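Student: What would the 3D arrangement of this be:
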Amino acid sequence: MRVSAKTDYALRALIELAIRPGGSPVSAEEIGRLQEIPHGFLQAILADLRRAGVVLSQRGQSGGWRLAGEASGVTVADVIRAVDGPLVSVHGERPESVTYNESASALQHVWIAARSSLREVCEAVSIQDLADGRLPSRVEVRTHDEDAWQPH
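Tutor: I've put the predicted structure just below:
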């Protein structure tokens, strides 16, 4: 899996929103400054998140961006889908839509299994988990495997 800058920035921006007391709005400028995210890029990301119903914008002197709902109700997978599309795609298509000839047909099963594995992690971790600096135990345990930290 390749994590795009867009997804990384979106998650970091949402963590900033989640840690605000009382869900108070935060300006894009403040989010960008705190997380070192280029302003133009952040505005586009926030627009994607607004279209997906993850954030709301509030105009005016005390305006800014805030979460549309509870941080515990938004997963890493939701954010990836909002800013980058499906968790796994093959040539821009969902794995179940890809067809291969008989000799390569097992590839489709690899892509389906990869998506399932990503879902196990990305759908289990919420923005609130990230804001709290903790992961669900079934995800945390995966980080205890020494091999998980090794580049291959």
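
Student: rest of the way, CA atoms for contacts and neighbours
Tutor: Will do.

Student: in the chain, which spans are helices?
Tutor: 5-18, 28-35, 39-51, 76-84, 106-122, 127-132, 137-140 (DSSP state H).

Student: I have a second one here; can you model it like the first so I can compare?
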Amino acid sequence: MQISAKADYAVRALVELAADSARPLTCEGIASAQDIPFRFLKSVFRDLRQAGLVRSQRGCEGGYWIGRDPAAISVAEVMTAVDGEFLTLRGARPDTLAYPGAARRLPDLWRAVEAAAQSVLGRTTIAELAAEGAAGTEGAEDMASQRTGPGSSVRDVSPAVPA
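Tutor: This next block holds a predicted model:
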């Protein structure tokens, strides 16, 4: 599974905005703080603004603000805002796939992978990431186990694939 640079940068930018919501932040400032290419970040902000996830203010006091309560913005929503469909396989949604013969169950696996990723990323909010980033890395293992449960992995989802 590959997460696009655009999705990664979008999530990082929103976390940066959520962590410092007292004032608008400039695109240059966010790019510098997160080590993101400035030109690329500008196009990411265009998509985020269209999705209502950020708002902008022009002028010398201008910059970007988070567009909604960061506790109501999931990582999955951000990824969809900048990349379109959450998960595709060769451009097709997993729920539209059908393979013949011995591979006929493979689309079930792709759907299970999508459901697992959607579950984790849909429960993870920008506010949580900003709070955990501000608190340091102490809670990183706790955060992962809260989202996936003890001992969980994508492999744990595979038994749900019908026989």
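
Student: TM-score of the superposed pair?
Tutor: A TM-score of 0.86 describes the superposed chains when it is computed by TM-score structural alignment, normalised by the length of the first structure; 145 aligned residues with a CA RMSD of 2.2 Å.

Student: ok, back up a step: okay if I get the helices of the first structure as TSV plus mean neighbour count and distance to residue 62 of the first structure?
Tutor: Output for those, formatted as TSV (neighbours: other CA atoms under 10 Å; distance: least, CA to CA, whole Å):
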stretch	mean neighbour count	distance to residue 62 of the first structure
helix 5-18	21	15
helix 28-35	17	12
helix 39-51	17	18
helix 76-84	21	26
helix 106-122	15	33
helix 127-132	20	23
helix 137-140	12	38
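
Student: Quick one: closest of the ones you listed to residue 93 of the first structure.
Tutor: helix 106-122 (11.0 Å; CA to CA).

Student: would you turn the helices of the first structure into CSV with distance to residue 91 of the first structure?
Tutor: Formatted as CSV, these follow (distance: least, CA to CA, whole Å):
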stretch, distance to residue 91 of the first structure
helix 5-18, 19
helix 28-35, 32
helix 39-51, 22
helix 76-84, 14
helix 106-122, 12
helix 127-132, 29
helix 137-140, 29
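
Student: residues contacting residue 116 of the second structure?
Tutor: Taking CA atoms under 8 Å, 6 or more residues apart in numbering, we find residue 116 of the second structure in contact with 154, 157.

Student: Can you get me a residue count around the nearest residue to residue 114 of the first structure once chain neighbours are set aside?
Tutor: Of all residues not flanking residue 114 of the first structure in the chain, residue 88 sits nearest, at 7.6 Å (CA to CA, 6 or more residues apart in numbering). A count of nearby residues for residue 88 of the first structure, using other CA atoms under 10 Å, gives 20.
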